[in-house]
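# Using only what follows, build the 3D model:
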Amino acid sequence: MRRIGIDVGGTNTDAVLLEDDRVVHAAKTPTTPDVTTGIVTALGLLTASMPARGGGVDAVMIGTTHFTNAVVQRRDLTPVAAIRIGLPASASLPPFEDWPEDLARLVRGEVFMVEGGHEYDGRPIVPLDTAAVRQAGRRIRERGLKAAAVASVFSPLNPTCEEEAARILREEYPGLSVTCSHDLGRIGLLERENATLLNACLVDLAGRTTRGFMEALIRSEIRAPLYITQNDGTVLPAEQARQFPVYSFASGPTNSMRGAAFLSKRDDAIVVDVGGTTTDIGALRHGFPREANNVVEIGGVRTLFRMPDLLSLGLGGGSLVASEPLAVGPLSVGFRLTERARVFGGPDLTVTDIGVAARLLDLGARDRVADLPPSLVERTLARISAMIEEGVDRMKTEAAPVPLIAVGGGCFVIPERLAGVSEVVHVPHQAVANAVGAAIAQVSGEVDQIFQGLSREEAIARARQLAEERAVRAGADPASLQVVEVEDLPLAYLPGNSLRTRVRVVGDIASH
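The predicted model follows:
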């Protein structure tokens, strides 16, 4: 199978061509403001090495930080109408209440709270107030809002209220983009509603971005299905990803970790990805990034996304170094490294300059850093080593030493010996591990539900069946499915042997 993996970063666009799990060609090119041009350039470098230009590619996987950046930088966001179904319950904390004020101002279009919703076991609280939903649809049309987010109490257990509300809204306002919270996920009304609101405000941008990706493939004469990588290291078909942009928030670091697992042939290790500005440290478990158990904040908004458990340090190849007192980062020259770093004739002392002076890499002109005192170089490298050791220690879940896989363009700073690390593993193509991770991505399905009156084994089996059905709908080959995560939590405060069960399965992309 021949696959292309692309990672669109803030500084560089990386691309790799994989043939039967072998990296045939890799390319790195500057990211462009319109995204499409940078991808076309990277694809041009890849396809130039292929016998038939663009032919014979089975799938293209793209990872992007576009949507996270839009929320963090407060740009390209669409105003959203929030419809919460749950009255008379759930009225004390309305939608947008816990959002940062500047973000809420941009996204809050209208707020409607209507009767309906379900109990923890799927029983209705009260019937859905269809008249109120219809009235909301008319109001949304009058306001000219283009997106709506519907969230109902315990909708992952019973989505009927949300589905009925979405149908009524589309009847009243054809063409309205409606995101339902049960499609996004897990139990926990406020965080699930926040995820739904964020998704709704990004759907328009996701449509434009996905069209740009498709256009890049057409311009490169590549006729292959397009997939977008997700936060958990798996992919969604482009059409589904366009509807659920929030699934792609943390796909950059996730792709690096999956790429590290693939290139090193290791399933359990700590991964340290050193970029130009930051270092991301994560843990691999069964070849996939360990997920964060705590609430994840995106741009100041609490959500419940499947996100990797990551620690980010202000340390990278472009980090500024101060001598007295000694300080490394967090400020960085970023993509201006070739203008600002000393080895390129610039005025700033960076980690890259220290690396060149210590002969850890060969870049620019070494004579421009020949005047650096050896003691400064040694002290800086010792500080970097201590920063990485502390980060690794925070991410470990056991006292025993663990292997560390070094990836990223700045991984020359990682020393061969670190406290708490059994060995430092270097891999081929480590500078484009993120694109490799995109290329090898699989398809997943996940279920998080409360089951009643079933034994633990029966609940897990039922959850597994539902998760497998979701994975197949997303494009997985049924024969390749395997369970990668099972969690079960008895809910002592609920009657009737209630068990909250979460199962995630992954599988290879089905042949087309």
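
# only C-alpha atoms for contact and neighbour calcs from this point on.
Will do.

# Look up how far residue 340 lies from residue 334.
As judged by C-alpha to C-alpha, to the nearest Å, residue 334 and residue 340 stand 9 Å apart.

# ok, now residue 480?
In terms of C-alpha to C-alpha, residue 480 sits 49 Å off from residue 340.

# ok, those two, which is more surrounded?
Each of residue 480 and residue 340 had its neighbours counted (other C-alpha atoms under 10 Å), and the higher figure belongs to residue 340 (18 against 13).

# Return the residues in contact with the more buried one.
Going by C-alpha atoms under 8 Å, 6 or more residues apart in numbering, residue 340 touches 333, 346, 347, 348.

# Chain neighbours aside, what residue packs nearest to residue 488?
Leaving aside its sequence neighbours, residue 488 sits nearest to residue 501 (C-alpha to C-alpha, 6 or more residues apart in numbering; 4.4 Å).

# Just the element for that neighbour, please.
strand 499-507 (DSSP states H and E).

# Show me what counts as buried in that strand.
Across strand 499-507, burial judged by 16 or more other C-alpha atoms under 10 Å covers 499, 500, 501, 502, 503, 504, 505, 506, 507.

# quick one more, to check against the first:
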Amino acid sequence: MYKLGIDVGGTNTDAIILDANHSLVHCVKSPTSLDIKTGIETALQQLLKEANIDKTKITHAMLGTTQCTNAIVERKKLARVGVIRLGYPATASVLPYTAWPQDIIEKLSGNYALVHGGYEYDGQLLGELDEVEIKVLLEEWRDKVESIAVIGVFSSIKNDQEFRVRDIIQDVYGEEFPVSCSSLIGSVGLIERENATILNAALCKVIETTTKGFVQALKQEGIFGAEVYLCQNDGTLMSIDYAKQFPILTIACGPTNSIRGASYLAQVKNTMVLDVGGTTSDIGVLQDGFPRESSVAVEVGDIRTNFRMPDIISVGLGGGSIVRVNNGKITVGPDSVGYRIGQEALVFGGETLTTTDIAVRLGLAEVGDKSLVEHIDEKFAIDVLLEISSIIEHAIDKMKTSSDDVQLVIVGGGSIIVPDTIRGVSDIIKPENGNVANAIGASIAQISGQYEQIYIYSRESREDSLKDAQEKAVNQAELAGAVPKTIELVEVEETPLAYHPENATRLRVKVVGEMR
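All right, here's what the predicted structure looks like:
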């Protein structure tokens, strides 16, 4: 039995094969192509050719991809979205798409409607749902939208209206029509939750193309019987069908794959992880083996959202970062030669001075032709290394929760540029095979399920509320592809809502299980 894992980064696409004991059989790095798909196919072909294994024994194939992130940032391949907000007239003062960049509004069609419905903060009815109003709207939108986002006021307390609207939409447009319900995606906060739901709806075509392309690439290489999964941004996996419902959960899965892979390779569950790529470095924190989640609203493509995101800091520092001297001051990045490092870096016969050239000059790495960088002044190279250290130190300080020195696990193909000592770090671990930690993280991940809702403990006991939330989280895990008997509770977060008079609490429950 073998597992195949592929992770698409900004510079390289990494592909690995693990055996039944999660031992690395073979790994390859291939430059990420402009269209991403070609890079995946190239890496897959090279991996299978060099590994020389029986393809029929590959039982699982996992993909971590940046395509959904890229689609939002680049405003490309997005679906035309209709937005239905249940909350008229109470929410009319702040309309959908408020504070959105105009270019993405135009890409998504800008169609929205405020209709009757929604709930009060304590679960009392704000407005009755008018089904005729919904059906009239859908007839107006026929052939104008490719996906619909449904957002109910305080649906985080009660979401039956959202689900009823979803049923009406699929009765009118067909069962396969993509509908995103905000209560399943975002957290408390109407506008941020709405924004996340709209983005999720906009990604339906991107995820369809991505999953089809990956499955087709596997078939072209003779892999037919493998279970296929996509990586989520909490360090776990989800089935293709689940990914089609929640494509937004693939955003930022690359750094979390690296964090999970670092945990596995270094055999630590609580530490800080630095993942150095070719263009950027990501710093995150491991808590009990999983990436720490962000507790604040996160901007995605200049749009403020509040769906689940990892707590990650990214800095413009990588193995391909360009080194310059401006007015006597050394600068490193944030621009990079990226996937063209093999042609442009000095050690590979190019003409651009990069951080990799500095690492080779100082003897930190053995790549390319070191004779091509012997002319670099040693003191200058040391000064560049100090600047690299400074960038990393500042980022680590931002992630710390205390002034104590931290343990740091360093992974990623660009980790050769990181010095052996960093201020504020007590212990540095560079595990073997850390250059493909992202693909390893994708391959060893479990399936997760998460459920979040506001419960009012004065009406329903805490024990019953916890049981209900856990059952719904388990259901999410099963939908994502987990084996029911293996699912276990890993996290419970309770946040009392001070403004609520009846002891209301935001309850978030997470479970994980083994993949099928």
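
# with the contacts of residue 340 of the first structure in mind, which one is nearest to residue 446 of the first structure?
Taking C-alpha to C-alpha as the measure, residue 333 is the one of the contacts of residue 340 of the first structure closest to residue 446 of the first structure, at 40.1 Å.

# For residue 6 of the second structure, grab the count of nearby residues.
30.

# Now do the same for it: its match in the first structure.
Under the alignment defined by TM-score structural alignment, residue 6 of the second structure corresponds to residue 6 in the first structure.

# in a strand, that's where that match is, yeah?
Yes: judged by DSSP: H, G, I helix; E, B strand; the rest coil, residue 6 of the first structure forms part of a strand.

# Identify the residues contacting it.
So residue 6 of the first structure contacts 13-16, 39, 60-63, 434-436, 438-439 (C-alpha under 8 Å, 6+ apart).

# could you flag which of those are buried?
Using 16+ other C-alpha under 10 Å as the burial test, the contacts of residue 6 of the first structure include 13-16, 39, 60-63, 434-436, 438-439 as buried.

# Turn the residues you listed into TSV, including secondary structure and distance to residue 111 of the first structure.
As requested, these are exported to TSV (DSSP: H, G, I helix; E, B strand; the rest coil; distance: C-alpha to C-alpha, whole Å):
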residue	secondary structure	distance to residue 111 of the first structure
13	strand	39
14	strand	41
15	strand	43
16	strand	45
39	helix	39
60	strand	39
61	strand	37
62	strand	35
63	strand	33
434	helix	40
435	helix	40
436	helix	43
438	helix	38
439	helix	41
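
# wait, which of these is closest to residue 125 of the first structure?
Out of these, the member with the shortest distance to residue 125 of the first structure (by C-alpha to C-alpha) is residue 63, at 40.9 Å.

# wait, doesn't the closest one sit right on residue 13?
No: contact criterion C-alpha atoms under 8 Å: residue 63 of the first structure and residue 13 do not qualify, at 9.8 Å.

# so what sits against both of these two?
Common contact partners of residue 63 of the first structure and residue 13 (C-alpha under 8 Å, 6+ apart): 6, 7.

# before we move on, back to that, any idea which of the contacts of residue 6 of the first structure is closest to residue 295 of the first structure?
Using C-alpha to C-alpha, those come closest to residue 295 of the first structure at residue 63, 23.0 Å.

# which residue ranges form the strands in the stretch 351-500 of the first structure?
402-407, 421-426, 442-451, 482-490, 499-507 (DSSP state E, counting those that start in this stretch).

# Any chance of JSON lines for those, columns distance to residue 355 of the first structure?
What follows is these, written out as JSON lines (distance: least, C-alpha to C-alpha, whole Å):
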{"stretch": "strand 402-407", "distance to residue 355 of the first structure": "16"}
{"stretch": "strand 421-426", "distance to residue 355 of the first structure": "17"}
{"stretch": "strand 442-451", "distance to residue 355 of the first structure": "36"}
{"stretch": "strand 482-490", "distance to residue 355 of the first structure": "39"}
{"stretch": "strand 499-507", "distance to residue 355 of the first structure": "40"}
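
# which residue sits closest to the counterpart of residue 416 of the first structure in the second structure, ignoring its sequence neighbours?
Aligning on TM-score structural alignment places residue 416 of the first structure opposite residue 420 in the second structure. The shortest distance from residue 420 of the second structure to any non-neighbouring residue, by C-alpha to C-alpha, 6+ apart, is to residue 428 (7.4 Å).

# Is residue 133 of the second structure in a helix, a strand, or coil?
Following three-state DSSP, residue 133 of the second structure is assigned to helix.

# Could you count how many residues lie near residue 73 of the first structure?
Neighbour count of residue 73 of the first structure, defined by other C-alpha under 10 Å: 12.

# measure it to residue 30 of the first structure for me?
For residue 73 of the first structure, the distance to residue 30 of the first structure equals 20 Å [C-alpha to C-alpha].

# Please name the nearest non-neighbouring residue to residue 193 of the second structure.
Once flanking residues are discounted, residue 193 of the second structure sits nearest to residue 186: 4.5 Å by C-alpha to C-alpha, 6+ apart.

# Confirm for me that the one you found is in contact with residue 304.
No: counting by C-alpha under 8 Å, residue 186 of the second structure does not reach residue 304; the two are 11.5 Å apart.

# overlap in contacts of these two?
In contact with both residue 186 of the second structure and residue 304: 192, 196, using C-alpha under 8 Å, 6+ apart.

# Those two - which one has more neighbours?
residue 186 (23 against 18).

# From residue 292 of the second structure, how far out is that one?
As judged by C-alpha to C-alpha, residue 186 of the second structure and residue 292 of the second structure stand 17 Å apart.

# ok, now residue 148 of the second structure?
31 Å.

# Between those two, which has more neighbouring residues?
Remark: of residue 148 of the second structure and residue 292, residue 148 carries more neighbours, 27 against 21, as counted by other C-alpha under 10 Å.

# Am I right that that one is in a strand?
Yes: note on residue 148 of the second structure: a strand contains this position according to three-state DSSP.
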